[in-house]
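K.L.:
Predicted model and sequence below, questions to follow.
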Amino acid sequence: MRFANFHDKLKVNIYTKETDRMVTASTASIGFIGLGVMGNSMVKNLINAGYSLHVYTRTKSKAEEVLELGADWHESPASLAQASDVIITMVGYPVDVENVYFGDQGILNHTKEGAYVIDMTTSKPSLAIDIYEEAKKNGFTALDAPVSGGDIGAKNGTLAIMVGGDKEAYHDVAPIFRVLGERITLLGPAGAGQHTKMANQIAIASNMIGVCESIIYARKAGLDAEEMLATISTGAAASFSLSNLGKRMIDKDYEPGFYVKHFIKDMEIALESAHNMGMPAPGLELSLNLYKDLADMGEEDSGTQALIKLLAHEAEMSL
């Protein structure tokens, strides 16, 4: 089957959540850079949906699982960009985003005309705008599309995807987004996706303190922490952090669905953005300081639920 253009390639992918079925008549290839906790699962979902995947990550051993599933390995972002119709990046920090996009082997210098680049890293809104403008100069389109939902959402294809950029481009790549997530929203022009993710992280920051203190309080009061959690999760206190990460806290499971070090990075970006807008954020500042203390305890590679270790220690309570 031949396609008149790339837009047609993407439009023939029809994904229906109700039937859990992807009709794959597309020849569009996807390049994916960054195979961490979430990226690996996202690539698997795209392969299972029938897309051909090109992958690159700094440590090739992290790609072994998806290479066995049929993904093609590339030695540089430049090589991957030249082979892909859509390029998705999911890396660690804004400096990593800058290197992947603007470096000598960066994708902005090597992407094919008419292609799409999508940064799903949580990064600076200002950087998302820079990427969008540079991509436009070079004849292709950029979207910022950070996600929320952690390792569980990545595995299950149920991520919330927050998109900034042009409406036409958003609709063009929507079939790909629908493989990766459920709540997918175009929030505005370039940078709007990243601003929305900052709002998301601000809401989570103070909530995580509350979840930890709730569990510590229950234990000090002699309650069954699991019963307490199951009960209040059905009421006004309900949240993803309470239901999912609260259970991990009780089970002393500190494996990273989302790293402490990456949450610190996100909060620093959010606080900088808030200050640039003249907005005080006392709850965010408190959470950031607590997580920095947690990292100083050697927990930067733990999951964000490890915050309970710090607060339990301060409460002079054994977990």
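P.N.:
Looks like it came in fine.

K.L.:
Going by C-alpha atoms from here, please, whenever you check contacts or count neighbours.
P.N.:
Noted.

K.L.:
give the contact list for the nearest residue to K11 once chain neighbours are set aside.
P.N.:
Nearest residue to K11, sequence neighbours excluded (C-alpha to C-alpha, 6 or more residues apart in numbering): D172, at 6.7 Å. D172 is in contact with H7, L10, K11, counting by C-alpha atoms under 8 Å, 6 or more residues apart in numbering.

K.L.:
Confirm that D172 sits in a helix.
P.N.:
Yes - assessed with DSSP: H, G, I helix; E, B strand; the rest coil, D172 lies in a helix.

K.L.:
E255: which element?
P.N.:
In this structure, E255 is located outside every helix and strand according to DSSP states H and E.

K.L.:
now the residue nearest the centre of the chain, nearest residue through space, not along the chain?
P.N.:
For the chain, V147 is the residue whose C-alpha lies nearest the centre (C-alpha atoms, centre = their mean; 3.9 Å). Among residues not flanking V147 along the chain, I161 sits closest, at 4.6 Å (C-alpha to C-alpha, 6+ apart).

K.L.:
measure that neighbour to D293 for me?
P.N.:
According to C-alpha to C-alpha, to the nearest Å, I161 and D293 sit 30 Å apart.

K.L.:
and here's the other structure:
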Amino acid sequence: MKVGFIGLGNVGGKLAGSLLRNGIDLMVHDLDAALVEGFVARGATASEDPGAMMRACQVVITCLPSPAASDAVVTQMIPHMGPGKTWMEMSTTDADEVIRLGAQVATTGGLAVECPVSGGCHRADTGNISIFAGGERAGVEHVLPLLRHLGRRILHTGPLGSASKLKVMTNYLATVNLLSLCEALTTMKAAGIDLATTYEAIRISSGTSFVHETESQLILSGSRDVNFTMDLVQKDIGLFQKLADQGGVPLEISPLIIDIMSDGQRRYGIRAQSDRIIERLEEATGLSILADGFPTELVDTEPEEPGYEVTRG
């Protein structure tokens, strides 16, 4: 099976690397020629455009920054799709758009499967990230051999669109947790508690979380580079807010998060690292939320193993 991968950014480049590392015959495309050249040097082949890639490959994976980018790419691929061709959407995107584009793919006789990931760039780099797979069961089973290289835990979430909805929910929860941790760390600093001790107290308590055990370390080290930018946070929270609005759910925390992140973007830049949101509280209090002994980058130490499907119930 020849596989194409479009979008070699922070997450996409690491996912594509997992395929290449596991011996998949890989073709790549990105607007950044340097990223493509790096993959070609490692054994991949390059494609001039999405249409040419779909002609050459049985499966094409997209991992792109916005619904508009996915639309532009899939529109180029549709004329070259048909039976035996599969589109795998690994972007964090709008469920309505995935369903719409998937319907266009279906009219050609091709397959569409959405496979957004969750767990951070460091786990994408080692093939240990989690994957939500949405689509018909036959389509998910068709791409399962690839998913086992791309991630560790794979959950079939239901029909097309379900995985995208769950993915923006998890990103919403992660952002809520990030902002609450910023407040907790700053309050403990103001209360005279050592921040390294604070980190451990949270880690061993009911207050711990994946976000704490990863992003709090980058905040305390001063790195504040989690490979996830504020514009992406805003996109994901906006998509979650859209789902709530469609369902008539009167959210209270979500609009506040959007306002806080908008303020962070005004202060530090549209594409500032999301962990820099701690600096709003540092500026407001005059406190430094730093501690010795924390890493400046996240490294996944879990050994790489073939992925497996998680069953519900």
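P.N.:
Structure received. This structure is a prediction, so every number in the text was calculated from the model and none was measured.

K.L.:
What does the TM-score come to for these two?
P.N.:
The TM-score (TM-score structural alignment, normalised by the length of structure 2) is 0.89; 289 aligned residues with a C-alpha RMSD of 1.4 Å.

K.L.:
picking that back up, show me which of I161 and D293 of structure 1 is the more surrounded one.
P.N.:
I161 (26 against 15; other C-alpha atoms under 10 Å).

K.L.:
out of the contacts of D172 of structure 1, which is most surrounded?
P.N.:
When neighbours are counted by other C-alpha under 10 Å, L10 leads the contacts of D172 of structure 1 with 24 neighbours.

K.L.:
Show me where the stretch 201-313 of structure 2 has its strands.
P.N.:
Taking DSSP state E, counting those that start in this stretch to define them, one finds strands in the stretch 201-313 of structure 2 at 308-310.

K.L.:
Let me see the ranges of the helices in it.
P.N.:
210-211, 217-221, 230-247, 253-268, 278-285 (DSSP state H, counting those that start in this stretch).

K.L.:
circling back: and the residue nearest to the centre of structure 1? What does it align with in structure 2?
P.N.:
In structure 2, the residue paired with V147 of structure 1 is V117, using TM-score structural alignment.

K.L.:
contacting residues for that match?
P.N.:
Contacts of V117 of structure 2 (C-alpha under 8 Å, 6+ apart): M90, T92, I129, S130, I131, F132, K167.

K.L.:
From T170 of structure 2, how far out is the second one?
P.N.:
Here T92 of structure 2 is placed at a distance of 11 Å from T170 of structure 2 (C-alpha to C-alpha).

K.L.:
Look at the two and report which has more neighbours.
P.N.:
Higher neighbour count among T92 of structure 2 and T170: T92, with 27 against 17, using other C-alpha under 10 Å.

K.L.:
and the counterpart of that one in structure 1, what element?
P.N.:
In structure 1, the residue paired with T92 of structure 2 according to TM-score structural alignment is T122. Using DSSP H and E, T122 of structure 1 sits within no helix or strand.

K.L.:
you'd agree T122 of structure 1 is up against M162?
P.N.:
No - with contact defined as C-alpha atoms under 8 Å, T122 of structure 1 does not reach M162; the gap is 10.3 Å.

K.L.:
any common contacting residues for those two?
P.N.:
Common neighbours of T122 of structure 1 and M162 (criterion: C-alpha under 8 Å, 6+ apart): P146, V147, Q194, K197.

K.L.:
how about the nearest residue to the last one, chain neighbours excluded?
P.N.:
Looking back up the chat, that one is K197 of structure 1. In space, K197 of structure 1 is closest to P146, 6.4 Å off (C-alpha to C-alpha, 6+ apart).

K.L.:
what sits against that neighbour?
P.N.:
D119, M120, T121, T122, S123, I161, M162, V163, G193, Q194, K197.

K.L.:
circling back to that earlier point, need the winner for burial among the helices of the stretch 201-313 of structure 2.
P.N.:
helix 217-221 (a mean of 23; mean count of other C-alpha atoms under 10 Å).

K.L.:
Please tell me which residues of structure 1 that helix aligns onto.
P.N.:
Using TM-score structural alignment, helix 217-221 of structure 2 pairs with 247-251 in structure 1.

K.L.:
chain center to that stretch, what's the gap?
P.N.:
In terms of C-alpha atoms, centre = their mean, to the nearest Å, the centre of stretch 247-251 of structure 1 is set 23 Å apart from its chain centre.
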